[in-house]
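A.B. asks: build the 3D model from these lines:
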Amino acid sequence: MKKVITIPNAPAPIGPYSQAILKNDTLYVSGQIPLDPKSGELRIDNIQQATKQVLENIKALVETAGFEMTDVVKCSIFLKSLDDFSEVNDVYATYFTTEAPARETVEVSKLPMDVPVEISCIAIR
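C.D. replies: Sure, this is the predicted structure:
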């Protein structure tokens, strides 16, 4: 059975999709952008702040679904500029300190709300 995960501690979807879907022991987290769920404001003063907000949104969804960040097995990172790769990695490494998930990072021409970074992930128990 598929279960939709919706929580107030992550940004509400801005389109026809769910924040996350739990199917059996696998959690699929939709792409998160640096939108502060409490204020509704984008946190994009710099790429580090933006990346931290994205990962906090992901962490909130993962933990609400009963998982831990160590359960994340795959991440997809979308950047407006690969010039931000190093700074994003620095922040990302603080959330995945052991056995980092599989991952790809790609540069894209545009992201929702013109943010600099979006990250999605898959977690398995």
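A.B. asks: can we go C-alpha only for contacts and neighbour counts from here?
C.D. replies: Fine.
A.B. asks: excluding chain neighbours, what is closest to residue 31?
C.D. replies: residue 120 (4.0 Å; Cα to Cα, 6 or more residues apart in numbering).
A.B. asks: which residues touch that neighbour?
C.D. replies: Going by Cα atoms under 8 Å, 6 or more residues apart in numbering, residue 120 touches 29, 30, 31, 32, 58, 75, 76, 77.
A.B. asks: who touches the helix or strand where the second one lies?
C.D. replies: So the one you mean is residue 30. With elements taken from DSSP states H and E, the one containing residue 30 is strand 26-32. Residues from elsewhere that reach strand 26-32 (Cα under 8 Å, 6+ apart): 11, 17-22, 54-55, 57-58, 61-62, 65, 118-125.
A.B. asks: let's see this one next, to set against the first:
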Amino acid sequence: MAVEVITTDAAPRNPLFAQGVKAGGFVHVSGTVGVDPATGALAGDTIGAQTTQALANCTAVVEAAGGSKDDVVEVGILLHDPDDFPGMNAAYSQWVPATPPARYAAKLGAVIPGVLVSIRMTAYVG
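C.D. replies: Okay, here's the model as predicted:
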């Protein structure tokens, strides 16, 4: 099976991991935070702003692999503070496709200054 690393300037990059990897028709998007790729800064200090940006970043990686948010089959959400779930969910409800993907939420284990949420996705584009 061929594996293709997906990159895009429309999402933040990190030299330690791929933004996404396409394998066997699936695109696996790395955990992505709410950093605005145009500025390199967090999109805001609220869970809503960071969730919206993290979803846009993940979607940009899926699109770079030839898919769209409608191709997303799973979303994983890691929250710095589990009490932020309602605010995250409000922002997520503005993004969710007509056919919702499977989703999970858990507590973010790493403490990254200012980061309130990290989101990862899997999409089927095959």
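A.B. asks: circling back to that earlier point, narrow the contacts of strand 26-32 of structure 1 to those in strands?
C.D. replies: 20, 21, 22, 118, 119, 120, 121, 122, 123, 124 (DSSP state E).
A.B. asks: nearest to residue 103 of structure 1 among these?
C.D. replies: residue 121 (8.9 Å; Cα to Cα).
A.B. asks: how many residues are close by the closest one?
C.D. replies: 22 (other Cα atoms under 10 Å).
A.B. asks: which stretches in structure 2 count as helices?
C.D. replies: Under the criterion DSSP state H, structure 2 contains helices at 47-64, 85-95.
A.B. asks: what's the most buried one of these?
C.D. replies: Highest mean neighbour count among the helices of structure 2 (mean count of other Cα atoms under 10 Å): helix 47-64, with a mean of 24.
A.B. asks: mean per-residue distance, that one versus structure 1.
C.D. replies: Helix 47-64 of structure 2 differs from its equivalent in structure 1 by a mean of 0.8 Å after superposition (mean Cα distance after the TM-score superposition for structure 1).
A.B. asks: by how many degrees do that helix and strand 117-124 diverge?
C.D. replies: If you take axes from the mean of the first three to the mean of the last three Cα atoms, to 10 degrees, helix 47-64 of structure 2 sits at 30 degrees to strand 117-124.
A.B. asks: surely residue 102 of structure 1 meets residue 75?
C.D. replies: Yes - assessed by Cα atoms under 8 Å, residue 102 of structure 1 is found in contact with residue 75 at 6.4 Å.
A.B. asks: who's more crowded, the two?
C.D. replies: Taking other Cα under 10 Å, residue 102 of structure 1 and residue 75 do not tie; residue 75 has more neighbours (19 against 12).
A.B. asks: wait, the more buried one sits on residue 106?
C.D. replies: No - with contact defined as Cα under 8 Å, residue 75 of structure 1 does not reach residue 106; the gap is 11.4 Å.
A.B. asks: contacting residues for residue 64 of structure 1?
C.D. replies: residue 7.
A.B. asks: just give me the match in structure 2 for it.
C.D. replies: By TM-score structural alignment, residue 64 of structure 1 lines up with residue 64 in structure 2.
A.B. asks: the nearest residue to residue 12 of structure 1 once chain neighbours are set aside: how many residues sit nearby?
C.D. replies: Residue nearest to residue 12 of structure 1 in three dimensions, not counting chain neighbours: residue 19, with 7.0 Å by Cα to Cα, 6+ apart. Residues contacting residue 19 of structure 1 under the criterion other Cα under 10 Å number 21.
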